[in-house]
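**Q** prediction below, plus the sequence it came from.
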Amino acid sequence: MRIIIPLLIILIIATPHINSMEKQHVFEKIDPYLATPASGHIYEIPVVIMRFLPTKDGINLDVNKVPDFWDLGEITIEELKNKIDVYDRRIKFMLEESTRFRGYKDPSAVPSIGYRVVEYITIYEQTPKGEVNSHLEDGTPLFSPDYHMIFDRFNIKHYINNLGVKEIWVWMGGVNSDFPCYDPTIHKPEDFRNWWESNMSSPITGDISNSNRDNDDLPIYDATYTVYGQNFRRSHAEAVHNHGHQLEAILSHVDHLQFGNSDLFWKKFVGQNDDGEFITGRAGWTHMPPNTTKHYDYTDTMKLVESDIEDWTPDNSGMKKLVNVDTYANLKYHWLNENTQDIPQFIESQWYIYWMQSMPGHKNGIMFEDREMTNWWIFTADWDKAISSKLGLVSKP
């Protein structure tokens, strides 16, 4: 009995500790790379990263709440954290590299933006259930994360108002009854989630983002910030894809403020005809490289099309070159010294960098009639300053 009783005591003490992981959070030590903006940057964006990783035992991800899509995708918390750590580094690299104006042919191009992660929080819970933001075809409601509850709990107001944080990257998962892996015996409707890829809160313009632009779904603080919803069942590529759509939202908005329409961005930069239909030969957008009008056609676009993407001008007078998937797939970005064969969705990721590097950036020298294009990255870096000063995609007369 002297041997058995101590063992029973240990089990009684240890079990509540493991179960309590479901309601714990940890302020992580920040990777030095994430905490250090790219050298030579012009603007800095402070970031808070949050990751919601529900667990029942402190060891495994709770796939009752956050399964994968085709199957449950059982994985340990440690394995998932390691994957997200790699994604975070790639995302930061891609976003900073993307702001080097035509950096694919100018190694001296400086990054317009450097990212600095100021806080990293891991929460071992599912995101709290917020308002209904959409429905499945059968009418089943899907819930947003309750950002008001989350941000109150972690005092995000302090990070925005006092530390100048402009972006919050939120890793999370969910389930709904359309998932092939859905099992009604273990997957509960209260865990059905849907979130926006990007979502802005702004005291000066309201929500300008790739969302339904509900001004009440995020707390409004003293400065503008953007929340990026990132699915940990996907990868860095989808996360940066989200930033691409946010660029489209804010740049077309600024275009409309300056000229009363969004033709400069969508028709002249991206490439659309007078009916708003996508055309080839200009710079493309998040879904389409310049040689295709098919959505998500990043890797099979072997067709060569003449495009001015590398010498873009609004009047289409720039030098044209034949482009296809090889144009961006073969570019030599340093990718944090990773073996690029180990990077999932590598060619797609290369497209995002190449496309963003083709946007007017620092000292771009691109003329629109008799005026120079501004550095479009100011709208990502400091929305409030840019909007308050009535800055446009084209410099003032």
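**A** Okay, I see it.

**Q** can we go C-alpha only for contacts and neighbour counts from here?
**A** OK.

**Q** which parts of the stretch 151-300 of the chain are helices?
**A** Counting by DSSP state H, counting those that start in this stretch, the stretch 151-300 of the chain has helices at residues 156-161, 236-259, 263.

**Q** buried sites along the second one?
**A** Yep, that's helix 236-259 we're talking about. 236-258 (16 or more other CA atoms under 10 Å).

**Q** still on that earlier bit, any chance of the helices of the stretch 151-300 of the chain in CSV with distance to Ala14 as columns?
**A** Putting the helices of the stretch 151-300 of the chain into CSV (distance: least, CA to CA, whole Å) gives the following:
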stretch, distance to Ala14
helix 156-161, 33
helix 236-259, 36
helix 263, 63
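
**Q** which among the ones you listed is found nearest to His135?
**A** In terms of CA to CA, the element of the helices of the stretch 151-300 of the chain nearest to His135 is helix 236-259, at 21.4 Å.

**Q** what's in contact with the closest one?
**A** 87-88, 90-91, 94-95, 197-198, 208-210, 228-231, 261-266, 285-286, 345, 348-349, 352, 356, 376, 379-380, 392-393 (CA atoms under 8 Å, 6 or more residues apart in numbering).

**Q** run the last query once more with 7 Å
**A** 87, 90-91, 197-198, 208-210, 230, 261-262, 264-265, 286, 345, 349, 392-393 (CA atoms under 7 Å, 6 or more residues apart in numbering).

**Q** which members of these are classed as buried?
**A** Neighbour counting by 16+ other CA under 10 Å classes 87, 90-91, 197-198, 208-210, 230, 262, 264-265, 286, 345, 349, 392-393 among these as buried.

**Q** try it against this one:
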Amino acid sequence: MKKLLGSVFIMMLMQSTQGYTKEIPPVFEKIDPYLATPAPGNLCEIPVVIMRFLPTIDGINLDVSKAPDFWELGGISLEELKARIDLFDKRIKFMLEEGTLFRGYKDTSAVPSIGYRVVEYITIYEQTPQGPVSDHLKDGSPLYSPNYHKIFERFNMEHYVNDLGVKEIWIWMGGVNSDFPCYDPEIHRPEDFRNWWESNMSSPLTGDISNSNRDNTDLPIYNSTYTVYGQNFRRSHAEAVHNHGHQLEAILSHVNHLQFGNTDLFWKKFVGQNKNGDFITGRAGWTHMPPNTTKHYDYTETMTPVESDIEDWTPDNSGIKKLVNVNTYGKLKYAWPDADPSQIPQRVESQWYIYWMQNMPGHKNGIHYENKDMTNWWLFTADWDKAISAGVGLVSKD
């Protein structure tokens, strides 16, 4: 009955606006000072463009026939949704910058390897334009990627990348498909079915090294490398930074393989895998797993402490061990931009991502491997082209 009433309401809304759907031109937003100001003392700056696609029929509410929630239609006003995204953006920037402070949770002298500066913020009151078919659902229906070529040509992303040095484009978007519990064929149309990669790189130097199918034709190639992060506005800051975590895994694995012909240093020694590639506890973990679990997405459930060298990680596992569980990162006092961090949804999960990133070899890490020094792994995020062209590896050359 609830679903039926929701469908009737949407049909009435669509009929009442048929023929005069309100068209709103894209808005180049005034950028919040926090987003426009990189973390002080940063070693490298990353210019960012943020885009958000918010389809609407009436100019007041989100069009849930194109971008519903998952379980229910989830009607929401544009103002409420924009305010929610504004908050997510600040948390994302904070998490990414804070994560580059090497062991910053205990070293107050640590400096951020990266500072983020948002140079443009564009709100588009439309669904993302339909791109190529990226997959098929169980019922055979096609899933479409956003048409990034069309989007980037429309908003001249070539200028932002080539002239302003933009290295990341964060795109908030929504979609629907017939697998959603809220799916209703009366209002949801196959042409609005969307699927996108969490991260997607365009590079004239290396090709696509990202958490995607690594199709080198789905993004325009400009003079330098940039990465697109697909962010679902029905989720949160936590999932957005989760996407960055997988991108770190993709690029660090690639660099590891370039240097040593395998990915053992990153996956086996840093993350924690046995000789068969099975995940083990006790090392530094990865985006899906803190050091005390081998269960995916287990950020809060497993309370059992496990001895780990995450806070004194060395490739040969000679660092000091400490008992680690959810309280290790969940109880850290990070300087969140929120007035009351205790009210942040998914705060503990989010603090795992920060803590994990802070334990990657960063600036002045002092970690050694076979009589060589570990490099600052954030160099690859900060400037992929420069690091790769210079032959920088996870370990110094001499």
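**A** Nice, I can see it. Because the structure is a prediction, the values reported are computed rather than measured.

**Q** pull the number of nearby residues for Pro16 of structure 1.
**A** The tally of other residues near Pro16 of structure 1 (other CA atoms under 10 Å) stands at 11.

**Q** so which helix or strand takes in it?
**A** Here Pro16 of structure 1, judged by DSSP states H and E, is contained in helix 4-19.

**Q** among the contacts of helix 236-259 of structure 1, which ones are in strands?
**A** Among those, the subset assigned to strands under DSSP state E consists of 198, 230.

**Q** the helix or strand harbouring Asn82 of structure 1 packs against which elements?
**A** Asn82 of structure 1 belongs to helix 77-97 when assigned by DSSP H and E. Packing partners of helix 77-97 of structure 1 (3 or more CA pairs under 7 Å, 6 or more residues apart in numbering; DSSP states H and E): strand 113-123, helix 236-259.

**Q** in a markdown table: the ones you listed, plus distance to Ile279 of structure 1.
**A** Shown next, in a markdown table, are the helices and strands packed on helix 77-97 of structure 1 (distance: least, CA to CA, whole Å):
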| stretch | distance to Ile279 of structure 1 |
| --- | --- |
| strand 113-123 | 30 |
| helix 236-259 | 17 |
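
**Q** now the end-to-end length of stretch 192-207 of structure 1.
**A** End-to-end distance of stretch 192-207 of structure 1: 24 Å, with CA to CA, to the nearest Å as the criterion.

**Q** which one of the helices of the stretch 151-300 of structure 1 lies nearest to Ile59 of structure 1?
**A** Among the helices of the stretch 151-300 of structure 1, helix 236-259 comes nearest to Ile59 of structure 1, with 24.0 Å by CA to CA.

**Q** quick one: that closest one to structure 2 mean distance?
**A** Its aligned residues in structure 2 lie a mean 0.1 Å from helix 236-259 of structure 1 after superposition (mean CA distance after the TM-score superposition for structure 1).

**Q** which part of structure 2 matches that helix?
**A** Alignment of helix 236-259 of structure 1 against structure 2: residues 237-260, by TM-score structural alignment.

**Q** can you give the distance of that stretch from its chain's centre?
**A** How far stretch 237-260 of structure 2 lies from its chain's middle: 10 Å, per CA atoms, centre = their mean, to the nearest Å.

**Q** so where does His148 of structure 1 fall, helix or strand?
**A** When elements are assigned from DSSP H and E, His148 of structure 1 belongs to helix 147-153.

**Q** I'd say Phe269 of structure 1 and Ala283 touch.
**A** Yes: with contacts counted by CA atoms under 7 Å, Phe269 of structure 1 reaches Ala283, the gap being 5.7 Å.

**Q** before we move on, the earlier item: may I see the buried residues of the helix holding Asn82 of structure 1?
**A** Residues of helix 77-97 of structure 1 classed as buried: 77, 80, 84, 87-97 (neighbour count, 16+ other CA under 10 Å).

**Q** residues contacting that helix, please?
**A** 34, 38, 59-61, 111, 113-115, 232, 235-236, 240, 353.

**Q** closest one of the residues you listed to Pro360 of structure 1?
**A** Minimum distance to Pro360 of structure 1 across the contacts of helix 77-97 of structure 1 is 12.3 Å, recorded for Pro111 (CA to CA).

**Q** number of nearby residues for that closest one?
**A** Residues contacting Pro111 of structure 1 under the criterion other CA under 10 Å number 25.

**Q** I figured it was touching Glu44, is that so?
**A** No: counting by CA under 7 Å, Glu44 is not a contact partner of Pro111 of structure 1; they are 10.1 Å apart.

**Q** might you report the residue contacts of Asp57 of structure 1?
**A** When the contact criterion is CA under 7 Å, 6+ apart, the partners of Asp57 of structure 1 are 18-19.

**Q** how far away is it from Tyr124 of structure 1?
**A** As defined by CA to CA, Asp57 of structure 1 lies at a distance of 10 Å from Tyr124 of structure 1.

**Q** also Pro289 of structure 1?
**A** Taking CA to CA, one finds Pro289 of structure 1 at 39 Å from Tyr124 of structure 1.

**Q** neighbour count winner among the two?
**A** It is Pro289, of Pro289 of structure 1 and Tyr124, that has more neighbours when counted by other CA under 10 Å, with 31 against 23.

**Q** what residue in structure 2 is paired with the more buried one?
**A** Aligning on TM-score structural alignment places Pro289 of structure 1 opposite Pro290 in structure 2.
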